[in-house]
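Asks: Curious how this folds, go ahead:
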Amino acid sequence: MSWKFLNKKPLSNERKYQVILAPVITEKATMGSEHNQVTFKVAADATKPEIKAAVEGLFDVKVEGVNTLNTKGKVKRFRGRLGQRSGYKKAVVRLAEGQSIDVTTGL
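Replies: Model (predicted):
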């Protein structure tokens, strides 16, 4: 049994809104909705348990699993000079059967 999960503190409402930044609306992310998955842009310091607690608290759904990945910013040219876009962290949240989140409406 892991001791670090015994001392879990509930997330404050402020931290929930700091963890979940925005939904990701792409063709690949919307294909995940067929498999009860929703993709969010999250804070870089957010952990998987924090993301799970934030999604369950904000949207009143049951989360089965969370996968995270860091996307690196692309190198682009602007007027002949090199620049780099900012990278960000994404979370793919798998919901329980029968649960859904409508990302087109706001909170």
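
Asks: Only C-alpha atoms from now on, for both contacts and neighbour counts.
Replies: Will do.

Asks: burial count for the closest residue to residue 75 other than its chain neighbours?
Replies: Residue nearest to residue 75 in three dimensions, not counting chain neighbours: residue 84, with 4.4 Å by Cα to Cα, 6 or more residues apart in numbering. Neighbourhood size, residue 84 [other Cα atoms under 10 Å]: 12.

Asks: right, and residue 84 touches residue 78 too?
Replies: No. The criterion here is Cα atoms under 8 Å, and residue 84 misses it with residue 78 at 9.9 Å.

Asks: Do you have the strands of the chain handy? List them.
Replies: 20-23, 37-42, 63-71, 75-78, 81-84, 88-95 (DSSP state E).

Asks: and this one, so I can compare the two:
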Amino acid sequence: MITKNKLFEILSSPHVSEKSNRLLKKSNVIVLKVLISSTKSEIKLAIQKLFSVNIKCINTVLVKGKVKKHNRYNVYRKNWKKAYVTLQKGQKLDFINHVL
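Replies: Next up is the predicted model:
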């Protein structure tokens, strides 16, 4: 049993980019930043419980952290996990335009 606090920990934030905005408009796919140790079934359960929407499928990607230069030092960004959530037809969940 997953508690409500755990549900909020699994879903970090929506990932806002040109690609995610295009996917949302074109094929009803939401892109979210999620906890790196979460599984597809945990992500699905969290979204269904928090937003009451039906999910068609979920794809996840581990994004490797980049190396950036800061003055003369190399700074390493963290690895993070991205989830592509495809909603079923007739379902709406839009974080960008504030439609829930």
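
Asks: before we move on, the earlier item: what does the residue nearest to residue 75 of the first structure correspond to in the second structure?
Replies: For residue 84 of the first structure, the aligned residue in the second structure is residue 76 (criterion: TM-score structural alignment).

Asks: Could you do residue 69 of the first structure as well?
Replies: Under the alignment (TM-score structural alignment), residue 69 of the first structure maps onto residue 61.

Asks: residues contacting its match?
Replies: With contact set as Cα atoms under 8 Å, 6 or more residues apart in numbering, residue 61 of the second structure has these partners: 81, 82, 83.

Asks: now the last one: how far from residue 75 of the second structure?
Replies: This means residue 83 of the second structure. 25 Å (Cα to Cα, to the nearest Å).

Asks: Roughly how far does the counterpart of residue 49 of the first structure in the second structure sit from residue 58 of the second structure?
Replies: Using TM-score structural alignment, the equivalent of residue 49 of the first structure in the second structure is residue 41. Per Cα to Cα, residue 41 of the second structure is found 9 Å from residue 58 of the second structure.

Asks: So for the two, which sits in the more crowded spot?
Replies: residue 58 (17 against 9).

Asks: out of the contacts of residue 61 of the second structure, who has the most neighbours?
Replies: Result: residue 83 is most packed of those (other Cα under 10 Å), 24 neighbours.

Asks: now that residue, nearest residue through space, not along the chain?
Replies: What sits nearest to residue 83 of the second structure in space, not counting adjacent residues and going by Cα to Cα, 6+ apart, is residue 60, at 4.4 Å.

Asks: same thing with residue 17 of the first structure?
Replies: residue 54 (7.6 Å).

Asks: What of residue 9 of the second structure?
Replies: residue 35 (6.9 Å).

Asks: if I pick that neighbour, what's in contact with it?
Replies: Contacts of residue 35 of the second structure (Cα under 8 Å, 6+ apart): 9, 10, 11, 12, 80, 81.

Asks: buried subset of those?
Replies: Buried members of the contacts of residue 35 of the second structure, counted by 16 or more other Cα atoms under 10 Å: 10, 11, 81.
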